[in-house]
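Participant: heads up, no residue letters with this:
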């Protein structure tokens, strides 16, 4: 089984599934990185995707929500679920098996959509605010979205949480080497540039910066354009 065969089958499964999902969904991305994304895509990306080696027979279907107000370094599962986390149904899927389409459909309709619908943008921003209000030692990672949501919602200045995040990522970068250190430094720079944009033109300039960063990150992952299945 070639990786091209798997990719073609995965896109076929997504194309068939698309017609059964409530609302408007479009195919985005390429190859095994293709996802179904709920439209319109704004500041969070509701997605259904596949993870696994191109050369191994089985992998996993996942569904979740990707906040787009933070640096997009990887697909996060904080607001998602993978099929092997669901008690009912298969824990993996073989894309070339006769059962693959049905197993994908079962997972998405029984568990994936519920997870996606439980994380609308309003909840993401509210949880970020509540997380930031905690003692710093008790915070999780929700507050990392807070500067962006404050700008997008026009709720408050992003400067203080962005400043703390820049310091956090710089501190982490100092204790890391190689690619990890560079990625952490880039995340720190993201928040520093957001602060700079806010000081230069408040919400208008900061929103323009976030939009540019979001669009660039989506383009890098080839999910910036909705495709015809």
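Facilitator: Yes, it's here. None of these values were measured; they are calculated from a predicted model.

Participant: going forward, measure contacts and count neighbours with C-alpha atoms only.
Facilitator: Will do.

Participant: all strands of the protein, in order?
Facilitator: Here the chain has its strands, by DSSP state E, at 25-28, 35-38, 44-51, 58-67, 80-82, 93-94.

Participant: show me what the first one is packed up against.
Facilitator: Read it as strand 25-28. Judged by 3 or more CA pairs under 8 Å, 6 or more residues apart in numbering; DSSP states H and E, strand 25-28 is in contact with helix 3-18, strand 35-38.

Participant: out of the strands of the chain, which one sits most buried?
Facilitator: With neighbours taken as mean count of other CA atoms under 10 Å, those reach their highest mean count in strand 35-38, at a mean of 24.

Participant: elements contacting it?
Facilitator: helix 3-18, strand 25-28, strand 44-51.

Participant: go with 6 Å
Facilitator: Applying 3 or more CA pairs under 6 Å, 6 or more residues apart in numbering; DSSP states H and E, one finds that strand 35-38 makes contact with strand 25-28, strand 44-51.

Participant: let's bring in a second one:
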């Protein structure tokens, strides 16, 4: 299998409050290059857990994940920021890690995130929405080969959401993405293909509309017509 991100016999499960959730069951899959792929599934299916494994912040129980080129952290996940550092200091730290000019990174993030004076305050003082704005701006400042997007464009007011989507489109002109969102309209606008995560398996569709149809059938407690 070839691709920027390839799963080879990946297994992952965890137990929460006595219930075992299977995220991946011997998954073998190559994510498509040069396009945005929607990742769909019920709440609790393990979409965010799969993104964290792809990013390298969580390990599979077995199998391996191959990454060719640079892969972002899950945009929308703020766990990578140091809470005692300011937004500015976190941005500068990310710039040094990824070899980006610190001044250019800082200017871009400050302008795009629109945090005002909070940009120079510790991240621990931020609301969840402010952290998501910071995470999105920092990630868009880095030219990744594959972006991992987790609900980030639902943050903020309408104007910020539109700016976020426009920026994401600009980045996707030269990169791949795996996108998790509850907005079917957004997935239809920016994604080419889609996959549904269900009981540790991935059902891939070259057309995102087909993946959405599968997902919506599951949400209604039924199988899609071609699987019934």
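Facilitator: Arrived safely, thanks for sending. Worth saying up front: this structure is predicted, and the values here are computed from it rather than measured.

Participant: TM-score for these two?
Facilitator: TM-score for the superposed chains, counting by TM-score structural alignment, normalised by the length of the second structure: 0.31, backed by 118 aligned residues with a CA RMSD of 5.7 Å.

Participant: quick revisit: of the helices and strands packed on strand 25-28 of the first structure, flag the one that's most buried.
Facilitator: For those, the largest average neighbour count (mean count of other CA under 10 Å) is found in strand 35-38, namely a mean of 24.

Participant: list of residues touching that strand?
Facilitator: 24-28, 46-49 (CA atoms under 6 Å, 6 or more residues apart in numbering).

Participant: can you check stretch 159-169 of the first structure too?
Facilitator: 147, 184, 188, 191, 195.

Participant: do that again at 10 Å, thanks
Facilitator: By CA atoms under 10 Å, 6 or more residues apart in numbering, the residues outside stretch 159-169 of the first structure that reach it are 129, 132, 143-148, 150-151, 170-171, 173, 181, 183-196, 198-199.

Participant: could you say what helices and strands the helix ranked longest in the first structure packs with?
Facilitator: Longest helix of the first structure, by residue count under DSSP state H: helix 178-220. Counting contacts by 3 or more CA pairs under 10 Å, 6 or more residues apart in numbering; DSSP states H and E, helix 178-220 of the first structure is packed against helix 146-153, helix 159-174.

Participant: so can I have TSV of the ones you listed showing distance to residue 217 of the first structure and mean neighbour count?
Facilitator: Compiled in TSV, those are given as follows (distance: least, CA to CA, whole Å; neighbours: other CA atoms under 10 Å):
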stretch	distance to residue 217 of the first structure	mean neighbour count
helix 146-153	15	23
helix 159-174	19	18
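
Participant: distance to residue 9 of the first structure added to these, as TSV?
Facilitator: TSV is the format used below for those (distance: least, CA to CA, whole Å):
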stretch	distance to residue 9 of the first structure
helix 146-153	37
helix 159-174	40
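
Participant: could you report the distance from residue 50 of the first structure to residue 59 of the first structure?
Facilitator: Between residue 50 of the first structure and residue 59 of the first structure the distance is 7 Å, computed by CA to CA, to the nearest Å.

Participant: no, scratch that, I was asking about residue 101 of the first structure
Facilitator: In this view, residue 101 of the first structure and residue 59 of the first structure are 13 Å apart by CA to CA.

Participant: repeat for residue 11 of the first structure
Facilitator: Where residue 59 of the first structure is concerned, residue 11 of the first structure sits at a distance of 15 Å (CA to CA).

Participant: cool, residue 172 of the first structure as well?
Facilitator: In this view, residue 172 of the first structure and residue 59 of the first structure are 32 Å apart by CA to CA.

Participant: again, but for residue 193 of the first structure
Facilitator: According to CA to CA, residue 193 of the first structure stands 38 Å off from residue 59 of the first structure.

Participant: now do residue 131 of the first structure
Facilitator: Residue 131 of the first structure is 33 Å from residue 59 of the first structure, by CA to CA.

Participant: now residue 48 of the first structure
Facilitator: Applying CA to CA, the value for residue 48 of the first structure to residue 59 of the first structure is 14 Å.

Participant: what residues sit buried inside whichever helix in the second structure runs longest?
Facilitator: Of all segments of type helix in the second structure, defined using DSSP H, the longest is helix 158-172. When burial is assessed from 16 or more other CA atoms under 10 Å, helix 158-172 of the second structure yields the following buried residues: 160-161, 164-165, 168-169, 171-172.

Participant: ditto for stretch 196-203 of the second structure
Facilitator: Buried residues in stretch 196-203 of the second structure, counted by 16+ other CA under 10 Å: 196-198, 200-202.

Participant: got TSV for the helices and strands packed on strand 25-28 of the first structure, with distance to residue 205 of the first structure too?
Facilitator: Below are these laid out as TSV (distance: least, CA to CA, whole Å):
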stretch	distance to residue 205 of the first structure
helix 3-18	37
strand 35-38	27
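
Participant: run a quick neighbour tally on residue 97 of the second structure.
Facilitator: Neighbour count of residue 97 of the second structure, defined by other CA atoms under 10 Å: 9.

Participant: could you do residue 180 of the first structure as well?
Facilitator: A count of nearby residues for residue 180 of the first structure, using other CA under 10 Å, gives 13.

Participant: thought residue 170 was touching it, still the case?
Facilitator: No. Between residue 180 of the first structure and residue 170 there is no contact, the gap being 11.7 Å when judged by CA atoms under 10 Å.

Participant: correct me, but residue 96 of the second structure touches residue 102?
Facilitator: Yes. With contact defined as CA under 10 Å, residue 96 of the second structure reaches residue 102; the gap is 6.8 Å.
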